[in-house]
Structure formats: C-alpha cells, structure tokens
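Asks: need a 3D model of the sequence below.
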Amino acid sequence: MNNAKAITFGIQHLLAMYAGAILVPLIIGGALGFNTEQMTYLVAIDILMCGIATLLQVWSGKFVGIGLPVVLGCTFTALTPIITIGHSAGIGAIYGAIIASGAIIVLISGFFGKLVKFFPPVVTGSVVSIIGISLLPTAITNFGGGVADAPDFGSTTNLLLGFTALITIIVIYRFTTGFMRAISILMGIIVGTVLGMILDVVDFTPVKEAGWLHMVQPFYFGAPEFHLEPIITMTLVAMVSLVESTGVYHALSDICKKPIGSKDLAKGYRAEGLASIIGGIFNAFPYTTYSQNVGLVQITGVKERKVIFITGGMLVILGFLPKAAALTQIIPTPVLGAAMIAMFGTVITQGMKMLAPEINKSMENALIVACAVGLGVGVSIVPEVFKNLPETLSILFANGIVTGSITAIALNIVFNMIGRSKTETALNTMSQSDTVKR
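Replies: Presented below is the predicted three-dimensional model:
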C-alpha cells in the first residue's frame, strides 16, 4: 500500500473515533466546572494520549502491544466513576485512581485470563448497563441547554439544535453504510454546530484565545492523590474494559487471520494498563479499544498496522495544537447532548446485547441482573442510602458502579460457580468466551 492510500485510510480511522474521543473530556470537564483554558488542555491531552495509547497497542514489542490494527480511546465506562470521584474526593483523587488502576492492570496482565471467569457477560453486561443508564441524566440535561434551572432551559432554540443533531445522526445511520455510518455521530455534531452558527449561538472566543502550539506537562491539574475507594472503583472499571477488549482482540484476530495466545493477550492488557498510567500522569484518562474502528477494518478490508500507526501519529500531532482542541468547545450544549444521547444509548444497548443471552439461559442470571442493575442504578440516584454504615463502607458503596459490580460478581459466584462441577464450569466458561468473541 502506498503512502497516500495509507494516509487516507488513517484519516478515516481518526474520523471514526473522533466523536467518542472528544466527548469524554468535554463531558468530564463540563461536569467538574473547568474553565475555557482548562477544557482546551483537557481535550488536547486526551487526543494526544489516544494517539500514544494506540501506538503502544499496535506496536508488538516483547512486553507491550497486541500487534493488531486497533485504535484506542477513552472508555465511556469511566465517565460516571471519574465524575463521581471528582465531586466527592477531588481532581487529585481521579488521577491517583487512574494511575493506581493502570499499575494494577500491568501487574495482573499475565494472569488476568484466569480472573475472566469472575467477569462473565452477566457481570460485565450489568456493569455496562448501569454505567449507561446513570449517564442519561447528564445527556438529557445538556440536550435541554446544560443548566436545568436556567431561563432558556428547554427553549425552542435549544430543542431545535438538539433534535437537528439527533435526527441527522439517525438519518445518516439509517440510510448510509460503511464509513459514513461510522461517522454518523460526528456528522450530527457538525450539522448541529453549523445550525448553531446560523442561529448565532456559537461562541468562537475559545478558538481565538487558544494558541497554535503548546507543550504538555505532567500533573497539569495537580498532584495525584491515592484513596482506596476511587482506586477500587477505577480498577473494577479497568477490568470490565479488559473483558470488552478481549472480545475486540479476538474479533481482529479472526479478521486479520492472525492467531493470538495468552502471551499476546497479556501484552494487550499491559499496553492498556501502561496507557492508563501515562494518561494519569498527564491528567488524561484510562484507554480501551474502540469497536467502531474494528468495524471499519472489516468494512474496508484494510488490515495493515501501518494505517493505524498513521492514525496514532495524527492524534499525537493534534494533541499539540490547542486551536484544534478549542474547536470542540464551540459545539452548542444541546448538540453535545444529542451526541451524548446517541453514544450513551449505545452503551446501554451494548450492555443489553451482552445480557440478553445470559438472561435467556437461566432465571438465576435474570435475578443477578435484576439485583445488580437495581442496586447499581438505585444507589447512583440515591447515594445517601448507605450513609449510616461505617465511613469506609459508606464511601465505597455510595458509588453505584462499585455496588452494582460487587453485587453482580458475588451473585454470579453464588449462582453459577459454587457447587458447579468442573465440567459445567468449563462449558460455561466456553460459552462466555464465545459470547465475548461475538
């Protein structure tokens, strides 16, 4: 493949993942009250780190990298935990938890395959569903304008912008295929923003004030702080992401006709852990494989790692350009909310897709899901329910993700592992592996 074609395919991969990459820092920065300068840095460093994480994963070294054409971005499963930690323990605790969870993943990468049995689809699907559902209030609030008690919340202009973006996403996804479908959310954001410019509600001040070039710096938002509850939360999130990544690795292995073994998986896990450590140091986020780019590999038939190296390189370059990052801040809040509804809805449906065969398999699994999702979402809405527990436990279980995860893991052990014969356990593990691969 010549360089011109490789660059073209590299740009396709960048566009396919770009909406997801910029939404995460925009949502987190907005929820934590970052100013314009901080938001610009947060978006820029996230884009840069997406590139570094991708390069770490594509490069097949002795200890790091799965060596498959995979693109990495910040996992949406980390959104709610990061925002919750930020509000309860501060920004330093966010990055301390990200660094610590990344280090834990690196340490357990060699034998994580043995821990996967504790994270079957009935567990991971429950966790993913809890995360997606808990994110919806943020999406709807943004859809209406961003501040629920603002005079213009739910105004005609805000709803017009939001519905225009959402309808654009739906129409493109319905009537196109391949690459255009893969960038439907990005196109919805662009169309909604253009309408915002026509209606004169777009502010270009962040772009004007941003510089053309900047240097990144470690601990830009402050030194990391290490607290038990945030670390446990982010480690659970990281493990769920690894289970999802395992499915992506196997899917790409089949597409590329490149068999992978336990050592390859360990290198892939290690790359994600290392990316999280670096991300925490530079005040970015934990990273995971992006399935939309796997779909693009399958659609185009282009499997060369050279293309993904180019994508990673372009992301790194963009990360040093503040004006490129500042462009994301001109997106009207209702348009951002529309994109969030589509993205978070996808997270929920992904969880449902994982859970559907498990619920049909047995009533025990249905009860596991009912209790895990019920407690997880319930605690996310009413975290005060555990306020009378000892302080350590109340802090831990006030987090809906942790409560739901622990509930799902514990009930899966009770119903599906204790008292089962080795043959049943082996068959169940094989079934879970097949589900992940699909």
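Asks: use CA for all of it now, contacts and neighbours both
Replies: OK.
Asks: so which residues of the chain form strands?
Replies: 72-74, 287-289 (DSSP state E).
Asks: so how far is the last one off the chain centroid?
Replies: This means strand 287-289. Mean-position distance between strand 287-289 and its chain equals 7 Å (CA atoms, centre = their mean, to the nearest Å).
Asks: most centrally placed residue in the protein?
Replies: Thr75 (1.6 Å; CA atoms, centre = their mean).
Asks: surely it touches Ser241?
Replies: Yes. Counting by CA atoms under 8 Å, Thr75 touches Ser241, with 7.4 Å between them.
Asks: what is in contact with these two at once?
Replies: Counting by CA atoms under 8 Å, 6 or more residues apart in numbering, the residues touching both Thr75 and Ser241 are Thr288.
Asks: report the contact partners of the residue nearest to the centre of the chain.
Replies: Thr75 touches Ser241, Pro286, Tyr287, Thr288, Thr289, counting by CA under 8 Å, 6+ apart.
Asks: with mean neighbour count and distance to Met363 as added columns, please give the strands of the chain in CSV.
Replies: Listed next are these as CSV, based on neighbours: other CA atoms under 10 Å; distance: least, CA to CA, whole Å:
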stretch, mean neighbour count, distance to Met363
strand 72-74, 27, 34
strand 287-289, 28, 32
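Asks: let's compare: structure for the following, please.
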Amino acid sequence: MVSSTTARRRHAVDEVLPVPKLAAYGFQHVLAFYAGAVLVPILVANALGLSTEQLIHLINADLFTCGIASIIQSVGFGRRWFRFGVKLPLLQGVTFTAVSPMIAIGTAVMAGGGSSIDGLLTIYGSVIVAGLVTIALAPVFVKLLRFFPPVVTGSIILIIGIALIPVAAGDITYGAIGGTNGVVVDASGATVPAPPLDFGLANGGLLLQNLAYAFGTLALILIVQRIFRGFLQTIAVLIGLVVGTLVAFLLGDASFEAVGSSPWFGFVTPFSFGVPQFSITAILSMIVVMLITMVETTGDTYATGEIVGKRIRPADIAAAIRADGLATTLGGVFNSFPYTAFAENVGLVRLTQVRSRWVVTAAGVIMIVLGLFPKAAALVAGIPHPVLGGAALALFGAVAVAGVQTLQKVDFSDHRNSIIVGTTLGLAGLVTAYGAIASAFPAWASILFGSGITLGAITAILLNLLFFHTGGRGSGVAGRPGADLVTLDEVDRMDEAAFARTFGSMVNDSPWVVAAAYARRPFDDATALRAAFQEAILGGSPEQQLELLRSFPDLGSADDREHAYVREHSERGIDSLTDEDLDDAVALSQAYRARFGFPLIVSARDVDRYERVVGAGRSRLANAEAAERATALLEVSKVFTHRFEDAVADANPLSSPFNP
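Replies: Below you'll find the predicted structure:
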C-alpha cells in the first residue's frame, strides 16, 4: 500500500492524469506539433519529385514513428547508465536540421543517374547508421558539450534557418519559375553547373497567384500570433495551412482526389521503398546533423527540466540523446527521418503548466493511430505548394531567429568569435546561394559542399577548436572576465596580487591558500598548478583550515544567493526539492553547524540525489571532530578541483590534462 506521504511526494512529471484529461492535453500537443511534423516529409518529397502516393506513405510513416519516439522519450526504459528516454514531457518530431542535408543527399544521387527512390534509400541508409552512432556517442557527447559553446550552436542554428529559405521559395514559385540555381543537364545529357540565378519566368500570372497564396498564408499566421494568446497562438501555423488550403480549394487550385482513392486503414511496414543504400559521404553528413540535434536535445532537456522543476543530470542528457538515436534508427527502418525534441512543445508545457510526462505518452499514442490512416495523410498531401511555402517562411525564419538569440550570449568583443560566425555564415551562404559549386568536387565531397548546413556546421566546429582549444604550453590555462586568457608563462611571472585576482575565487578568496599555492611557482603544467592549491588546502594550520571551512555558506542557504557555492548547488537542483525535503536539508545544516562549528560542505558536482546527501550528512554527524574536519576539507578540495577544471576547460580543453 502506498502511504499518503509517498503519494504527496510524487513529482508532477510522474503524475498520471485521468484518461479524459490525458486525451485532451495529448491531442493539444499533437495539434501544436502537427504542422511541423508533416512539413519535413512534404518538403523532402517535393524536392525529390515523389508521387502523391509516395508522399502519403511518408506522412503516415512520419506520424507513426513520431508516436513511437515520443513514447520512448517520455516513458523510458533500460538501466540507469544505459537508459533510453529522459522521462520528461518531451514530444519528438523530425528535425528541421536534416531537411537541407537530406535534400542534398537525394538530389546528389539523382544527379549521378539514380532515381528519386534511390535518393530516398540513400537517405534512409544514412539515417539508420547515424541513429546507431548517436546511441554509441551519447555518453561521450555529454562530456564534450564544452566544444559546442553558443558561438557554435548559434551559428549552426542560424544557418539552418537561412539554408532552408530557398526550399520555401521553391514551393512558393512552384510551376511558375523555370530553370535552377544549381545544376542543369546539357544537350548531351551531362550534368553541368548552372549559371548564377538561372531562373526564368515561365508563367507570370501563375507566379502572382502563387505569391498571393504564400503571402496570404504568412499574413494570416502573423495576424493569429498578434491577436490571439494561449492555445490558438501555438497553432497559428496550422490555422494558416488549413485556411490557405481551404481558400485554394474553393478557388479550384487545390485537389484532394487522392483522399478518395486512399484506403481508410493501412500498416506502416519496414523498408517499404526497398533495401537502404549506404554512402559514406551521406552517412557523414547525417552524423553531423545528429551532432547538431544532440546539442538541441540537450538544450530542450535542460529547458524542460527547468519548466517542470526537475533536476537534470548528465545521465539524463545521455538518456535523452539515446532515445533520439533509437528513434532515428527506427525512422530509417520505417521510412521516416531523424528525430529530436520539438521546441514548440517545450513552449506548450511552459504555457499550460501541465507537467505530466504521460500527457506526451498519450500524444504519442494518438500519433500512432493517425499514422495508420492513409486518408488523413492524403488530406495533408493536398496542401498546395504556395500555401506550404508561405507557412515554411514563418517556420524557417523562426529557426534563424533562434540562432540569433543564441548568438546574443556570445562575447563579440573577442574577435575570434566574430571570425567564427562570419566565416561560417559566408561559407554556408555561398553554398546555399550557388549549389552548383558541389559539382566541381569529387563525388565523395559533393554532399559536403552541396549543403550549406553541413559545411557551415563543420566550419563552426573546426574554427572553434582552432581558435579556442589548440595550443601548447603558451596557451591559456584560465580565463579572467573581460580579459584575455592567462598562460602558464604569465602565471609564473605574476605578482601575488595578480595571482590572487586570477585564482582566488576558486578558494573563496582565502588569502592563506593563495599565498601557499603562489609560493610553489614555477609550474611545469596545469596539473602542477592544481596540485599546488590542493596541497595548500590540506596543508594549512588548523586555524587556517577552520577559516576556510567557515567561508562556505550553509547548504540550502537563501541568505547569499550570489555566493558561488550556493549557485553551484542551485544549478545541480537543490532548489527543485519539495518544500519538505528542502526543510530537511536546512535542518541538517543547522544541526551540523551546531555540532562542528562550520557548515556542512558537499561538492555539488558530485551530488547524485539530494536525498542521499541528507542521509550521508546525518551519518557524518556521528563522526569525531578531527575526522569530520578532514572529510570537510576533502569536499573543499573537490569543490576547488571542479572550479579549476572549468576555468582550464573554458580556456583550452585540448591541452588540459583533465579533459582527455
């Protein structure tokens, strides 16, 4: 029997709502995500010239696999350190990051003489392998997040939005523009580069009509977002698509003949288009996409954890990424594409404050059911190209804005960041504006240079490594706010005051620790510098050590929110405890201080669960005073080590001995 205390302490994320509420809230998630979910298969199918029947199958497969992916992420399974799914209300959908690379893969295969189906099968081969690689890389990636700072992720997200805009333009001008800005086939049948901006007006009247549909759809989306609030605002894109398509149908410019000929019910079978084909360049391109989605998933997971009030640990991030990898592999098997958490639905969780993960599970079940009805997919497939293009402009522009928001965190007073962003945008924009460049390279490199997103992502990652993470002894070992990085040579030449300004905050500005470490100069490497501080902490006099211990605030303290120790524990989730558990932690801290005369010190980075911290703290109350002082000093040494590693990692992780 479950006690009332246990029931009361169940986190809101794990609350199972009544079935009617699960269904209603789950359907709301499906509505908010539906337009974005079906947009990717439509864009890919249009770019590869697939038939309406094939598009219907892609939409069904997409919805079906979206449902499975969402259930994996929200329900979760597996052991703690090899777990799939973060068990949060994270709804999964096909990532827009993959659109441009997938189109590049498919069109490259077609330019080489393959059919549209061959292009699709090559996409599926790369998706399957990239999903498996993602599963394998999940625990490694968590340790490599420092290599994806905002200057990298912001640049990548920005170029994703920019590179997708031509796809929207293609839909808007569908049937009214002749020619291509990429490659053309000459009289002999050979594929050759097209002249710049080789667009010819094939039908001026049709172009104006298309523009009217596109701009009308975009205007309606903007009006809904401006006038309405709450739920209607979240489905502005869906409203634009529905109204735009309805107007086109009434004017005779939309057809839904495929709805009548499509069956009511159909199974989504594995490998419906044939056996996947595997290309090294396509696989590498898709792995880059998955690296980007890992960053996106990490951000969405932390954001959702903050919204629902649940602490996110490295193991949780790895579980979320593994779920992405498994869903992506299943996507390749069931004729769909790479998956990631949908940021739109993260916003919906914030808006509604419905935090139960079982709501997303219900949404997953609804999507699986929708994926089994081809008539529903046929209805979506009837959306006119210009209407779709107008909605896509809003979506792709929003992606670019998300990149700009991320770049706001970047310090552009450091010229290195300006170089990284500028070069990344330049190369990505060049390939996006003139895709014919890819034809000048060997086949193995054509996909890399045929996708602005892939080339831009690789450029941002490599330049960040070059400018911030390479070098030897003379490279930075610690960062100072508003100043250049500090090198080992500079550390050895510092006077004690400068040494204290650079490293003092790592030991709560305890002057005797700084002085003892300073006396050990010169330092052969960063390891020797770290060891100097550790030995100083453990080698001080009893009076000095007591002074250092008393420089820490109490665990759970609300009096000094700006103290680094308080912030560290806040970041690790102590603020997310229930009021009752937090009261237990505060009471323990008070009892500990009364017993030993200094606060209970626990290294935040080594905290697994705060319930265990409280239990361990109670057992420490039974220690002898000398033994507990030694234990507390070891915790102080751990706190220093994590702070020092952060400073060294921010400066130069590749040359740091702490980051193999």
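Asks: where does the TM-score land?
Replies: With the length set by TM-score structural alignment, normalised by the length of the first structure, the two chains reach a TM-score of 0.93; 431 aligned residues with a CA RMSD of 2.0 Å.
Asks: one step back: nearest to Ala53 of the first structure, of the contacts of Thr75 of the first structure?
Replies: Tyr287 (6.9 Å; CA to CA).
Asks: find the nearest non-adjacent residue to the alignment partner in the second structure of the closest one, please.
Replies: The equivalent of Tyr287 of the first structure in the second structure is Tyr339 (alignment by TM-score structural alignment). Closest residue to Tyr339 of the second structure apart from its sequence neighbours, by CA to CA, 6 or more residues apart in numbering: Val94 at 4.4 Å.
Asks: what residues are up against the counterpart of the one you found in the first structure?
Replies: Applying TM-score structural alignment, one finds that Val94 of the second structure aligns to Cys74 in the first structure. Counting by CA under 8 Å, 6+ apart, Cys74 of the first structure touches Gly20, Ala21, Val24, Asp46, Cys50, Phe285, Pro286, Tyr287, Thr288.
Asks: which one is the second one nearest to, not counting chain neighbours?
Replies: If I follow you right, that is Ala21 of the first structure. Using CA to CA, 6+ apart, the closest residue to Ala21 of the first structure is Gly73 (5.8 Å).
Asks: would you agree the one you found is in contact with Ile52?
Replies: No. Applying CA under 8 Å, one finds Gly73 of the first structure not in contact with Ile52, separated by 9.9 Å.
Asks: for the aligned partner of Pro150 of the second structure in the first structure, which residues are in contact?
Replies: Under the alignment (TM-score structural alignment), Pro150 of the second structure pairs with Pro121 of the first structure. Taking CA under 8 Å, 6+ apart, we find Pro121 of the first structure in contact with Met354, Leu355, Glu358, Gln432, Thr435, Val436.
Asks: correct me, but the last one touches Tyr249?
Replies: Spelled out, that is Val436 of the first structure. No. Val436 of the first structure is beyond contact range of Tyr249, at 10.1 Å (criterion: CA under 8 Å).
Asks: looking at these two, which one has more neighbours?
Replies: Applying other CA atoms under 10 Å to Val436 of the first structure and Tyr249 shows that Tyr249 carries more neighbours, namely 25 against 19.
Asks: element containing Val192 of the second structure?
Replies: In this structure, Val192 of the second structure sits in strand 191-193 according to DSSP states H and E.
Asks: so that strand corresponds to what in the first structure?
Replies: On the first structure, no counterpart of strand 191-193 of the second structure exists by TM-score structural alignment.
Asks: from Lys303 of the first structure, how far off is Asn399 of the first structure?
Replies: For Asn399 of the first structure, the distance to Lys303 of the first structure equals 41 Å [CA to CA, to the nearest Å].
Asks: Ala53 of the first structure too?
Replies: Separation of Ala53 of the first structure from Lys303 of the first structure (CA to CA): 19 Å.
Asks: so these two - more neighbours on which side?
Replies: Neighbours were counted for Ala53 of the first structure and for Lys303 using other CA under 10 Å; Ala53 has more, 29 against 19.
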